[in-house]
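Peer 1: take this sequence and fold it.
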Amino acid sequence: MAEILVIDDDPDIRDLLYIALSDAGHAVRLAPDGDAGLRAASGLAPDLVVLDWMLPEHSGLDVCRAMRADQALSQVRVLMLSARGTESDIVYGQQAGADGYIVKPFSPKALVWRVESMLSQEHKVIDATPDF
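Peer 2: The predicted structure follows:
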């Protein structure tokens, strides 16, 4: 069982993800915006965050960057979930630090499969600092 945090401003999406991920055996917490999500992540230290891009106040990209800059959260896997689905959008999401990207509308079964796949992979941080 993994601890999963869902950060999405759409209550219907939050409910759908809660049901799908809970049914898959995970402990799921919900947050309606980026600020609440960052607070929850800091207190929970989840195994994975499902993160909407288009959030009020702070975008999912901002939240993802903040997580990557926070030593305690930098190793948490992030699955970006967004209606923004162009190739450029997906690249921006990954440049912000997302480990995966799913475009809305989505299949709950496919999302659960992607979550399981991400959780089974060893999370690696690439250190781009050269050794001199």
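Peer 1: please count neighbours and contacts with C-alpha atoms only from this point.
Peer 2: OK.
Peer 1: and Ala66, how many neighbours?
Peer 2: Residues near Ala66, counting by other C-alpha atoms under 10 Å, number 16.
Peer 1: which elements pack onto the helix or strand harbouring it?
Peer 2: Ala66 belongs to helix 60-69 when assigned by DSSP states H and E. Helix 60-69 sits against helix 34-44, with contacts defined as 3 or more C-alpha pairs under 8 Å, 6 or more residues apart in numbering; DSSP states H and E.
Peer 1: report the angle between the axes of the helix it packs on and helix 60-69?
Peer 2: 30 degrees (axes from the mean of the first three to the mean of the last three C-alpha atoms, to 10 degrees).
Peer 1: mind listing what's buried in helix 34-44?
Peer 2: Using 16 or more other C-alpha atoms under 10 Å as the test for burial, helix 34-44 gives 34-35, 37-38, 40-41.
Peer 1: I have a second one here; can you model it like the first so I can compare?
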Amino acid sequence: MLGAVLYDQAIFGLTAQGQDELKSGATTLSPTELELLVRIDGTLAVAQIRAGMGNVPPAAFDRALDVLQANWLIAPVVVDTFSFQLQTELDTFSNAQSGEDADAGVRSLKRSGYFVRIARKPPHLVPPAPGAARTAVVVEDDAHLAGFVSSWLGFEGFTTRVAGNRQQVLEEFRKPPVPDLVLMDVVLPDINGFDVLASLRRHPAFRQVPVIMLTGKATRESVLKGLAGGADGYVTKPFEPEALMKAVHTVLGKDDAK
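Peer 2: Presented below is the predicted three-dimensional model:
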């Protein structure tokens, strides 16, 4: 372990294994470990990431960082001294102007082009009734994509219902039976997928239904928002059908998942 000051200045990046972890469609990392892995971008110092995770106790943060290193998911990044010094000075100036200590971390979270396939087994799995077909609700306003996803779910034995706007979302979630799976887009014509997720997690009937965010919202901020909001997986578009099905298997607790 480095000294406290040097440790806070250390910069970590993802290893090949770390990149695979975020795109494997299955993870066993704890929520804190996964959030930390998502936040690490190869440019932020440990202190900057720690500032952005202020709700995590320091000891828990350090344990999560140790776990990621021990499993070779992250490794120290060797940074060009001149570039690092220049960036530090720019960040210091920016922070002074804005009054936000975690300004650099915020910029990193909002940067687009972050593609992941994360999924984890929910803590409470509700098995379908014996002999009953599984049901999925696909919340997606692109009819072509909704049909494509529905076809793949059909191969997995699902009966699929589709909702592309607020009214259809209300109608489909009012219909019996309660779905065994929800695939949720974020950007819809008149409703936000994160808001639908929040409503599902507040409702007793849907609280434990596995939800995978399937969306083009490809920023670290969006991924963290989805996972923190109760999503069991987050798959960014474009995606490969096999990768999506791997995520589906994971959230349903199937043995062929990681």
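Peer 1: and which of the buried residues of helix 34-44 of structure 1 is nearest to Glu3 of structure 1?
Peer 2: Nearest to Glu3 of structure 1 among the buried residues of helix 34-44 of structure 1: Ala41, at 10.1 Å, using C-alpha to C-alpha.
Peer 1: map the closest one onto structure 2.
Peer 2: In structure 2, Ala41 of structure 1 lines up with Phe173, judged by TM-score structural alignment.
Peer 1: and for Asp8 of structure 1?
Peer 2: Aligned by TM-score structural alignment, Asp8 of structure 1 pairs with Glu140 of structure 2.
Peer 1: buried residues in whichever strand or helix holds Gln17 of structure 2, which are they?
Peer 2: Element membership for Gln17 of structure 2, per DSSP H and E: helix 16-23. Within helix 16-23 of structure 2, the residues that qualify as buried are 18-23, counting by 16+ other C-alpha under 10 Å.
Peer 1: and Ala66 of structure 1, how far from His58 of structure 1?
Peer 2: From Ala66 of structure 1 across to His58 of structure 1, the span is 10 Å (C-alpha to C-alpha, to the nearest Å).
Peer 1: likewise for Gln71 of structure 1?
Peer 2: To His58 of structure 1, Gln71 of structure 1 is 20 Å away according to C-alpha to C-alpha.
Peer 1: the more surrounded of those two?
Peer 2: Per other C-alpha under 10 Å, whichever of Gln71 of structure 1 and His58 has more neighbours is His58, with 13 against 9.
Peer 1: contact partners for Pro46 of structure 1?
Peer 2: Residues near Pro46 of structure 1 by C-alpha atoms under 8 Å, 6 or more residues apart in numbering: 2-5, 76.
Peer 1: now the strands for structure 1?
Peer 2: For structure 1, applying DSSP state E gives strands covering 3-7, 27-31, 48-52, 77-82, 100-103.
Peer 1: would you list these in JSON lines and tack on mean neighbour count?
Peer 2: Formatted as JSON lines, the strands of structure 1 follow (neighbours: other C-alpha atoms under 10 Å):
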{"stretch": "strand 3-7", "mean neighbour count": "25"}
{"stretch": "strand 27-31", "mean neighbour count": "19"}
{"stretch": "strand 48-52", "mean neighbour count": "27"}
{"stretch": "strand 77-82", "mean neighbour count": "25"}
{"stretch": "strand 100-103", "mean neighbour count": "19"}
